[in-house]
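Q: got a predicted model here, sequence first, then my questions.
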Amino acid sequence: MGLLTEILLLPAAPVRGTAWVLRQVVDVAEREYYDPAVVQRELAGLVAALEAGEIDEAEFDRREDALLARLDARRTP
């Protein structure tokens, strides 16, 4: 039965392969996006930008909230 199913689904193999690759890319991107080390580096850069006068306090608060939300999203299932 398995061989027959594989033969019948053979024309769909490129689509299944593409879907698998896309899932892998999304998984890696999400791991990197929510990685605490990456978020901490971005927070440090944000603090440096604030201290250098490149951004104002309101922009800092908005971006900091977004980064902290990423950290919280990673911790909660």
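A: Yes, it's here. Numbers count the residues shown, from 1 in each chain.
Q: only C-alpha atoms from now on, for both contacts and neighbour counts.
A: OK.
Q: and the gap between Thr76 and Tyr34?
A: Between Thr76 and Tyr34 the distance is 12 Å, computed by Cα to Cα, to the nearest Å.
Q: oh, that last question was meant for Val25, not what I typed.
A: Distance of Val25 to Tyr34, computed by Cα to Cα: 14 Å.
Q: once you drop chain neighbours, what's closest to Val38?
A: Excluding its sequence neighbours, the residue lying closest to Val38 (Cα to Cα, 6 or more residues apart in numbering) is Glu32, at 7.2 Å.
Q: that neighbour contacts Val25, doesn't it?
A: No: if you go by Cα atoms under 8 Å, Glu32 and Val25 don't touch, sitting 10.7 Å apart.
Q: comparison target, given below:
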Amino acid sequence: MGLISEVLLLPFAPVRGSAWAIRQVLNEAERIYYDPATVRAELSRLEERLEAGEITEEEFDRLEDELLDRLEIASRGSAGTGNGTAR
């Protein structure tokens, strides 16, 4: 960018910086959400909750399906990005 456009856009610098920070936080949250290790750990905790009687079989099935969907999305994303994240 030229000097004039930098000067004209200077009042918007905090907004651009905030938008960048928000994108970084969202990217990291998405990386953690779709991380296969995280999903497998949640599946394990879900099974423990079922065995302890904290949830019903129907709840288990529903939550397990959601976690397996996340795992599938993560595996599809890792094939495209090569780093194990879905973006």
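A: Thanks, I have it. Model, not experiment: these values are computed from the prediction.
Q: give me the TM-score for this pair.
A: Once superposed, chain against chain, the TM-score is 0.92 (TM-score structural alignment, normalised by the length of structure 1); 77 aligned residues with a Cα RMSD of 1.1 Å.
Q: sorry, back to before: more neighbours, Val25 and Tyr34 of structure 1?
A: Tyr34 (18 against 12; other Cα atoms under 10 Å).
Q: which residues touch the more buried one?
A: Each residue near Tyr34 of structure 1 by Cα atoms under 8 Å, 6 or more residues apart in numbering is listed here: Arg70, Leu71, Ala73, Arg74.
Q: one more: Val25 of structure 1?
A: Neighbour list for Val25 of structure 1: empty [criterion: Cα under 8 Å, 6+ apart].
Q: same question for Pro14 of structure 1.
A: Taking Cα under 8 Å, 6+ apart as the contact definition, Pro14 of structure 1 lies against nothing.
Q: that one pairs with which position in structure 2?
A: When structure 2 is aligned by TM-score structural alignment, Pro14 of structure 1 is paired with Pro14.
Q: since we're on Ile55 of structure 1, how many residues are nearby?
A: Count around Ile55 of structure 1 with other Cα under 10 Å applied: 14.
Q: tell me the SS of it?
A: coil (DSSP: H, G, I helix; E, B strand; the rest coil).
Q: so which helix or strand takes in the closest residue to it other than its chain neighbours?
A: Among residues not flanking Ile55 of structure 1 along the chain, Ala49 sits closest, at 6.0 Å (Cα to Cα, 6+ apart). Here Ala49 of structure 1 sits within helix 36-51, counting by DSSP states H and E.
Q: and Ala58 of structure 1, by the same measure?
A: With DSSP H and E as criterion, Ala58 of structure 1 is part of helix 57-75.
Q: identify all contacting residues around that helix.
A: Outside helix 57-75 of structure 1, the residues that touch it by Cα under 8 Å, 6+ apart are Tyr33, Tyr34, Asp35, Pro36, Val39, Glu42, Leu43, Leu46, Val47, Leu50.
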